[in-house]
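Peer 1: One predicted model, sequence on top.
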Amino acid sequence: DGAVVARVLMEGGEAVGVEVLRRGRSHEAFARHGVVLAAGALGTPKVLALSGIGDPLELQRLGVPVRVANREVGQGLSDHLATYTWFMIRGADEQLLQGENCKHGEKFNIFFNLTEPPTGGDGPVDAEVRLFTDCNISRKTIDFGVEAVLLSPESRGRVFVPTARAEDAAIVDFPALWESDYDRLEQLLVRFGEALGLGPKDLISDKGETLAESVRSKAYLYQHFCCSARVAPEGQPGVCDERLRVRDVGRLY
């Protein structure tokens, strides 16, 4: 119904409820046992900041009184990093340019890890590959497209709160992606090509770009944001403890 959480209400260092804006009017809702923030990777740090929990310099810019100083709020934003490239199969027989071979669509997707061991074991699942096929009738080629995805890239951004108005959306601030992630995307495509029996010289995009050029020109974020209110054990930088309690605030999770 258009209701927006403006901030967490606090008394004596504890969360007691929330202020809600609905149809231009402010309302207060009080909690019996505690307040659980479930506003997502972008909304949660915004609500914390507007409640006075965050980086003191950012709160000063917003004109919000500091209740709990924590520079980790909104930091460490992460997302899947992907790249999508079409490759041309050389020397395709024109007789193949029909039927299922030219039916556009996703043929399969697989998950695996880039770390050792590559198969089996307890290594993390940190990569995904999706394969698409299509035909280019004008140049008489069978093409295949590969979307390579890093599930846990090293690149990090932040959530930026532009104003103290609860109605204004938070902004994703993602600087240039880290070179190490571009290298891992390239490694992912090479390994997938090897599984198909293709060498590096075969992995030239349909625009004539090298694999390295294609990865860097076509990389994008997946819009599966996370990690902007980091959980961390005691003694390490973070927003919440291992029981999901917001640090230095009672009854706020």
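Peer 2: Perfect, I can see it now.

Peer 1: CA only for contacts and neighbour counts going forward, please
Peer 2: Noted.

Peer 1: residues touching the closest residue to Asp55 other than its chain neighbours, list them.
Peer 2: What sits nearest to Asp55 in space, not counting adjacent residues and going by C-alpha to C-alpha, 6 or more residues apart in numbering, is Arg71, at 4.1 Å. Neighbour list for Arg71: 54-56 [criterion: C-alpha atoms under 8 Å, 6 or more residues apart in numbering].

Peer 1: cool, and Phe132?
Peer 2: Phe132 makes contacts with 104-108, 144-146, as judged by C-alpha under 8 Å, 6+ apart.

Peer 1: if you set the cut-off to 6 Å instead, what comes out?
Peer 2: Phe132 is in contact with 105-107, 144-145, counting by C-alpha atoms under 6 Å, 6 or more residues apart in numbering.

Peer 1: Same question for it, what's its three-state structure.
Peer 2: strand (DSSP: H, G, I helix; E, B strand; the rest coil).

Peer 1: Roughly how far does the residue lying closest to it once chain neighbours are set aside sit from Thr133?
Peer 2: Nearest residue to Phe132 in three dimensions, chain neighbours excluded: Glu106, at 4.3 Å (C-alpha to C-alpha, 6+ apart). Applying C-alpha to C-alpha, to the nearest Å, the value for Glu106 to Thr133 is 7 Å.

Peer 1: Those two: which is more packed in?
Peer 2: Thr133 (19 against 14; other C-alpha atoms under 10 Å).

Peer 1: what about the strands in the stretch 1-150 of the chain?
Peer 2: 4-11, 14-22, 25-30, 53-54, 68-69, 75-77, 81-88, 105-112, 127-136, 141-150 (DSSP state E, counting those that start in this stretch).

Peer 1: and the residue nearest to Gly34 when sequence neighbours are not counted, how many neighbours?
Peer 2: Excluding its sequence neighbours, the residue lying closest to Gly34 (C-alpha to C-alpha, 6+ apart) is Arg251, at 4.5 Å. By other C-alpha under 10 Å, the residues close to Arg251 number 19.

Peer 1: putting a second one here so we can go through both:
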Amino acid sequence: MEETDYIIVGAGSAGCALAYRLSENGRHRVTVLEAGGSDRRFFVQMPLGYGKLFYNPAVNWMYSAEPDPGLNGQRDHIPRGRILGGSSSINAMVWIRGHRADYDEWGAENPGWGWDEVLAAYRQIEDNEAGGNDWRGKGGPLYISRNRKGLHWLVEDYITACGEAGLPYNDDFNGESQEGAGTYQMTIRGRRRNSAARAFLRPAMRRKTLSVVTGAQVTRVLLEGNRAVGVEYLRDGRRHLLRARAEVILSGGAINTPQLLQLSGIGPGGLLQEMGIPVAVENANVGAHLTDHHGINYTWKMKVPTYNNILRPWFGKALMGMWYLALGGGPLAKSINHGGGFFRTRPDLDRPNMQLYMQAFSTLLPRAGERPLLTPDPFPGLSLGLSNCRPTSRGHVRIASPDPLAHPEIVANAYSTAEDVEEMLLAVKFLRRIAAQPSFARWVEEELRPGPQVQSDEALIDDFRQRSGTVYHPSCTARMGPDPAASVIDARLRVHGVEGLRVADASSFPNLIAGNTNAPSILVGWKAGEILLKDAR
């Protein structure tokens, strides 16, 4: 049996940041085990190339949810990164921390996780192109693009239309206020995606104390009594054992982490017994509380050219490819979400409960097995999307087999509460309100989805049940909290009832933040390193 000090299971957003912090002082041997392979792939590095990764099993776990009544019985596709950098290597690169009140809610029961503490950590992490101030960081390992150059010109009219609809301009969604419309900051540096692997893991891999093993799928945590002492993993068809002299940290994400805990005998007792797995620690919260943002796009045919006109024809692809390769510019060097925003569906709410996305292209006619960012519709199309920020619907992740290579059962329960349905109904009406404003409406030829015939509340609800789905932010399945009756880990990320075992990834969120989850996942990994180093003294 090989030995190391710390084992990190998963080289995703949190795992990469954790490996960077934990190996920094040179006193501890750290081993990262990643089921996927290298991130040195062209479509990973090219920002808009993530459309090619959406259905690629070489870099993607390719999960599917169970048929969901809230989505009219459809099975939602749930891509998760199976590659160095995890989902930060296949995502849309939007950098959103979340609302300060989200973290105050975290910190109310979990010391060290309130807004003041996480703001200090974010400012250590960031190297923001816009410069440092009381809100932004400068000089940290993760470069954040301000994303103000090379945007489609319709972004400006979208922002103006939002203002006409009552949603003012916001210069920085990560600043003093989240509400408003504007452009998203991006994890893009130069012409390349700035994933957690690029920003944290690859620099750390130059240290002699860090080892990274790819193609290593961990199958269970090794327990001796109530202490985690190592892991078992498969690599190249062979079984390996790795012992941890200090601790094991699970950073596999909101799907893989509860799956691995359950396979290791930590989870709902009845489920484990049904699967023939000896119960080491019974905790019904392992895999429970699954929370995710769900969203929908409304799409218009435009009177003026959009990215469809240049990215659809072969000559346009060739021209954009040459622009990208020669000069590092053009739409291939960016995410498709150029504009966005946050708004409240009711004025009595104390903070935004919906997120906006503006995309100067459309994909109503997708190719089979591909999210066609590089092959949009054969007409000038534009989409405005939105997703709920604080859904009340809850699902679960449960192993469906004792086979560690089998995918778990994922139940989202989208729109399973009246509150979520009511919020989304108000939200889609606001999308149409934006589109009706002069600065936007003057460029519109017709609404394509859902179409002007969809007007009644019943028809709008049926439409978003039929067409919406996850925006890929699963969280909270090993949630943090002081009470084992309602959580899986404590504020120091220690698994209740098990010594030497911690969780640091999106599964550990006490509740889902308002916005994209890459930033808070990196935050958890960063703070996990800080906590582990303090506890090792």
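Peer 2: Arrived safely, thanks for sending. The shown structure was predicted, so the numbers you read here are calculated from the model rather than taken from an experiment.

Peer 1: mind putting the contacts of Phe132 of the first structure in a markdown table, distance to Leu151 of the first structure included?
Peer 2: As requested, these are exported to a markdown table (distance: C-alpha to C-alpha, whole Å):
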| residue | distance to Leu151 of the first structure |
| --- | --- |
| Gly105 | 22 |
| Glu106 | 19 |
| Lys107 | 20 |
| Phe144 | 22 |
| Gly145 | 19 |
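
Peer 1: Any of the residues you listed buried? List them.
Peer 2: For the contacts of Phe132 of the first structure, a burial check counting by 16 or more other C-alpha atoms under 10 Å picks out 144-145.

Peer 1: Which of the contacts of Phe132 of the first structure sits closest to Gly12 of the first structure?
Peer 2: In terms of C-alpha to C-alpha, no member of the contacts of Phe132 of the first structure lies closer to Gly12 of the first structure than Glu106, at 55.7 Å.

Peer 1: Pull up the gap between that closest one and Ile142 of the first structure, please.
Peer 2: Where Ile142 of the first structure is concerned, Glu106 of the first structure sits at a distance of 14 Å (C-alpha to C-alpha).

Peer 1: Just give me the match in the second structure for Gly40 of the first structure.
Peer 2: Aligned by TM-score structural alignment, Gly40 of the first structure pairs with Gly253 of the second structure.

Peer 1: what helix or strand does the residue nearest to Val454 of the second structure when sequence neighbours are not counted sit in?
Peer 2: Distance criterion C-alpha to C-alpha, 6+ apart; nearest residue to Val454 of the second structure, sequence neighbours excluded, is Leu460 at 6.2 Å. Assigned by DSSP states H and E, Leu460 of the second structure falls within helix 457-467.

Peer 1: Show the subsequent helix or strand relative to that helix.
Peer 2: strand 469-470.

Peer 1: ok, so what distance separates the residue mapped onto Arg238 of the second structure from the first structure from Val4 of the first structure?
Peer 2: The alignment partner of Arg238 of the second structure in the first structure, by TM-score structural alignment, is Arg25. Separation of Arg25 of the first structure from Val4 of the first structure (C-alpha to C-alpha) stands at 10 Å.

Peer 1: Give me the more crowded residue out of those two.
Peer 2: Val4 (15 against 8).

Peer 1: how close does Ala148 of the first structure sit to Glu242 of the first structure?
Peer 2: Using C-alpha to C-alpha, Ala148 of the first structure is found at 32 Å from Glu242 of the first structure.

Peer 1: Among these two, which residue is more densely surrounded?
Peer 2: Set Ala148 of the first structure next to Glu242 and count neighbours by other C-alpha under 10 Å: Ala148 wins out with 26 against 12.

Peer 1: Hmm, that one is touching Asp126, no?
Peer 2: No - with contact defined as C-alpha atoms under 6 Å, Ala148 of the first structure does not reach Asp126; the gap is 11.1 Å.

Peer 1: Quickly list what's touching both of these two.
Peer 2: Contact criterion C-alpha under 6 Å, 6+ apart; no residue bridges Ala148 of the first structure and Asp126 by contacting each.

Peer 1: hang on, the earlier thing: can you pull the contacts of the residue nearest to Gly34 of the first structure?
Peer 2: Applying C-alpha under 6 Å, 6+ apart to Arg251 of the first structure gives the contacts 14-15, 34.

Peer 1: What is the neighbour count of Glu530 of the second structure?
Peer 2: Glu530 of the second structure has 15 neighbours, counted by other C-alpha under 10 Å.

Peer 1: For stretch 234-253 of the second structure, buried residues please.
Peer 2: 234, 240-253.

Peer 1: Closest to Pro404 of the second structure out of those residues?
Peer 2: For these, the nearest to Pro404 of the second structure is Leu234 (9.9 Å; C-alpha to C-alpha).

Peer 1: mind listing what the closest one touches?
Peer 2: Here Leu234 of the second structure is in contact with 216-217 (C-alpha under 6 Å, 6+ apart).

Peer 1: so how far is Gly253 of the second structure from it?
Peer 2: Relative to Gly253 of the second structure, and taking C-alpha to C-alpha, Leu234 of the second structure is found at 19 Å.
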